[in-house]
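A.B. asks: sequence first, predicted model second:
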Amino acid sequence: MAQPDEPQPTVVPSCPLPSKICDVLRSDRPRSCCGMAMAGFRTSKYQVPEWHRRNAGVYYKAFTASEEAERGRAESQHLMKHAAASAQRAQEYSKTTLGQRLQDIHFWRVELQKEIMELDAETNLLAAQKLRLERALDATEVPYSVVIDNLECRERRQPPDLVIDEVERQLLKEADLIRDIRDLLKRTIIQATTQIRSNRIQKENCELDWSDKVETYHIDDKCVSYCTDSTNVQFHPSSVKFEENASTPKSWAQFSHDNISSAEQEKLASVQLRSLINSIIHDASEDLRMQRAAVNEAFDNRCRELDDAKFRLEQHLQQILKDIVDEEANIVNLKKAIRDKEAHLKVAHTRLFDRSFRPNIELCRDEPQFRLISEVEELTVFLEALKRKLMESEQNLKNLEETRMKLEKEIAVKANSIFIDRQKCMSYRICYPVDLEVASYKQ
């Protein structure tokens, strides 16, 4: 009767064995006697060769696993040593590069700080020069008011002396000069203000760059201090990438170089502007001083001319007054002479009249008659001549009186002109600032 199917024994896969182990053929598997209770387990016993062969397989597997484990340990040791050395080298190289980077940052930081200090000092100097300009501009107000007052005062001269003389030309020139100086000072103040603003903007750019350098220096200095024993290190996988807006070393250095170069340009422009301001104030002061001297000289010359003209007029007035006295005396004498001649004429007329009553033949044209007629004619001629001379003398006296009044008026006009030029104008010019350059330093 056929036996029911029994589970097949597990076949151990063949594997190479050491040469000293002989291959043993396994005999047919024995039948199981345990039934379903031993299902899945071998029920027959192994043969001795099979037992040796199986032990040999176990030995080989153990040997192979041990060999592989030993090789793995050796590789692990080598890898660990290599990784440790490489990591140490990488960390040291990174530390070195950070140190070099710190030197670069320190260099640009020092350069920027130096440039900031120099630019700030230059800006302060330029601000002081701007203040000088403002004080110089304020100092020009007094000369300008003096000049305008002089021109207005001289407009009150009376028409005979209301002339465009050298004084007026010099005063107009001085007024134009002061206006030009004031316009120049105002333009220079605007230019200085613009340059100060540019200096401060560039200083702010350098300060921002310097501040970034300081912050970066602290960050990199902290990074240099990091080591494997640091307690504040941790993983940041997301930081292992380049930022899109990151600069290159060339652009980084160029940025600071450009800032310093721009600051140098602004500083040079500021130095040139300060030199220009000094020249402007000095030249303006010199021009004002020379023009003031020219105006004062013109005033002196004009006052001397007026004094001389007034003196001459006074001399003429004295002569006219003397002539008036003499002419008045002459008129008195002429009138007296006319009265005397009229008395003589009356006598002659009376004689002729009385002799015209001689009777008959006595009415003779005798010598006395001819003499009386001749006397009347002679006296008539003298009287007419004296009367004409009296009329001429009276007209001369009238002319002398008119001349006297004209001379007195001219003298009064000259006195008024002298008063205006000497007392009103020249005395007011005493408060004229002597030196605009000195005035620019006064508080």
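C.D. replies: Great, that's in hand. Please read these numbers as outputs of a predicted model, since none were measured by experiment.
A.B. asks: from now on I want contacts and neighbour counts done on CA atoms only, so please keep to that.
C.D. replies: OK.
A.B. asks: look up how far Ser275 lies from the residue nearest the centre of the chain.
C.D. replies: Closest residue to the average C-alpha location of the chain: Ala192 at 0.8 Å, with CA atoms, centre = their mean. For Ala192, the distance to Ser275 (CA to CA, to the nearest Å) stands at 12 Å.
A.B. asks: comparison target, given below:
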Amino acid sequence: MKEVIRSADPRVAALIQRQATQYQDRDQLGLDRISALLEALGRPQDRMPPVFHVAGTNGKGSTCAFLRAGLEAAGHRVHAFTSPHLVRYNERIRIAGKLIEDARLAELMGRVLDANDEIGASLFEVNTAVAFLAFAETPADACILEVGLGGRLDATNVVERPLVTGIASLGLDHQHFLGNRMVDVAGEKAGIAKRGVPLVTQLYPPELAGRISEIAQDVGAIWEPRGLHWDAIVRQGKLHYRDRRGEFALPLPRLPGKHQALNAASAVAMLRHQSVLDIPPSALSAAMGWTNWPARLQQLHRGPLFDMLPRGSELWVDGGHNPSAARLVADYARKHWTDGLPLVLLFASLTTKDAAGVLRPFKGTAAQILSLPIEGHDCRSPKELALLAESMGLPAKPKSSLADAMTALPKPARVLVFGSLYLAGELLMLNGPLPD
């Protein structure tokens, strides 16, 4: 799948342009190219630290963030590969706790592209190979891999023996690759299951759970579903967790929303269903407050765009871009934003996304929709989105930019930038803070 990626560093930007001339067989998922590329690079995936592999439609990035916080709170050095980035390309690769530096990224990417001349791997496959090289060549105690798309055919799925695998929440997204049936999506995500490796999952409807169970059994994975071998519930201001090894209560995570508590619980379960790395309960408790994952119901308190809003306004950003994510955010708004401050949604959508499905949960909750373009991406026009919102009973106006929308508000409002990770990244780039 073609990605639109830029870098402020001229060396990295030139390498991205070079990769574009190599790429063959666009929009074809599979493991052949990444396998050939890694073989040419000496199979760095075999030399990485123990791997935590995470799939899911929503919540997998947050789950990875909770995993990293828990591991680091226990004193471990941690690599992490996540996607997409919000502002800087470097956000995708974290080496022993720090974002990869431009010089190192350019050096590794050059090596990978030299090997890619005859292979024609996609940019995400190149990203994956760069990350694996970095992780193989720098000592650490653990490695976290976030699936890019699906699971079974995702480039990260070449790791043959992860320490533990996990699936976060499931929903419809990337239907042109994963299909329009939830059971098919579940099957693709479960494709990360490996023989003898724990597969930690959330609660799903019976049909989806049955499909995951079937795949886990076929490959010989150790299926660890929530509600059977482990469970978690939010009660009386605590996250109550239990598994075969015991039960305890943790503080609620700093990231807002019940869904983030469940993402945290998934990470806790993954950490506790392995025995290679020691993770004391104190580290799990600390992780609840340490975890930071930008553009997930993130409130911004200052910055140039924030200063354009009427005094007394709030500015929030969330990168959700599918109906299941929208339902979670709209539910949070109804439960927590009850002070009468009107909710104004600054909304944009790629042409490949279900814009109506994302807007629908906000009916009766959002006072107004201000629709926006996404610069440099194949998106729906602001006018088209405004007409769509109006047809659904949501008052809407098209705007040309984030600044145009900010200055259009006549009175204080709770402003939520929503609908696209690219839009969220644009907000953070223009307003700050930059993800670190």
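C.D. replies: On my side now, so go ahead. Not measured: the values here are computed from a predicted model.
A.B. asks: now the TM-score, please.
C.D. replies: Once superposed, the chains reach a TM-score of 0.15 (TM-score structural alignment, normalised by the length of structure 2), with 104 aligned residues with a CA RMSD of 6.9 Å.
A.B. asks: re the thing from before, so how far is Gln202 of structure 1 from the nearest residue to the residue nearest to the centre of structure 1 once chain neighbours are set aside?
C.D. replies: Of all residues not flanking Ala192 of structure 1 in the chain, Lys130 sits nearest, at 6.1 Å (CA to CA, 6 or more residues apart in numbering). Note on Lys130 of structure 1: its distance to Gln202 of structure 1, by CA to CA, is 19 Å.
A.B. asks: quick one, helices of the stretch 51-200 of structure 1?
C.D. replies: 141-154, 166-225 (DSSP state H, counting those that start in this stretch).
A.B. asks: got CSV for those, with distance to Glu305 of structure 1 too?
C.D. replies: Shown next, in CSV, are the helices of the stretch 51-200 of structure 1 (distance: least, CA to CA, whole Å):
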stretch, distance to Glu305 of structure 1
helix 141-154, 16
helix 166-225, 12
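A.B. asks: so which of these is nearest Phe353 of structure 1?
C.D. replies: helix 141-154 (73.5 Å; CA to CA).
A.B. asks: before we move on, back to that, what about the residue nearest to Ala192 of structure 1, neighbour count?
C.D. replies: 23 (other CA atoms under 10 Å).
A.B. asks: tell me who's in contact with it.
C.D. replies: Residues in contact with Lys130 of structure 1, defined by CA atoms under 8 Å, 6 or more residues apart in numbering, are 189, 192-193.
A.B. asks: ok, so what distance separates it from Ala269 of structure 1?
C.D. replies: 14 Å.
A.B. asks: now Lys61 of structure 1
C.D. replies: 89 Å.
A.B. asks: can you say which helix or strand has Ser285 of structure 1 in it?
C.D. replies: helix 249-355 (DSSP states H and E).
A.B. asks: what do you get for Val376 of structure 1?
C.D. replies: helix 367-418.
A.B. asks: now that helix, how far from the centre of its chain.
C.D. replies: What separates the centre of helix 367-418 of structure 1 from the centre of its chain is 79 Å, taken as CA atoms, centre = their mean, to the nearest Å.
A.B. asks: buried set for the helix or strand that contains Ala265 of structure 2?
C.D. replies: In the assignment (DSSP H and E), Ala265 of structure 2 maps to helix 258-272. Residues 258-272 are the ones in helix 258-272 of structure 2 that count as buried (16 or more other CA atoms under 10 Å).
A.B. asks: which one of those is nearest to Pro251 of structure 2?
C.D. replies: Distances from Pro251 of structure 2 to those, taken by CA to CA, are shortest for Ala261, at 9.5 Å.
A.B. asks: my read: Leu105 of structure 2 touches Val12, true?
C.D. replies: Yes. If you go by CA atoms under 8 Å, Leu105 of structure 2 and Val12 touch, sitting 7.2 Å apart.
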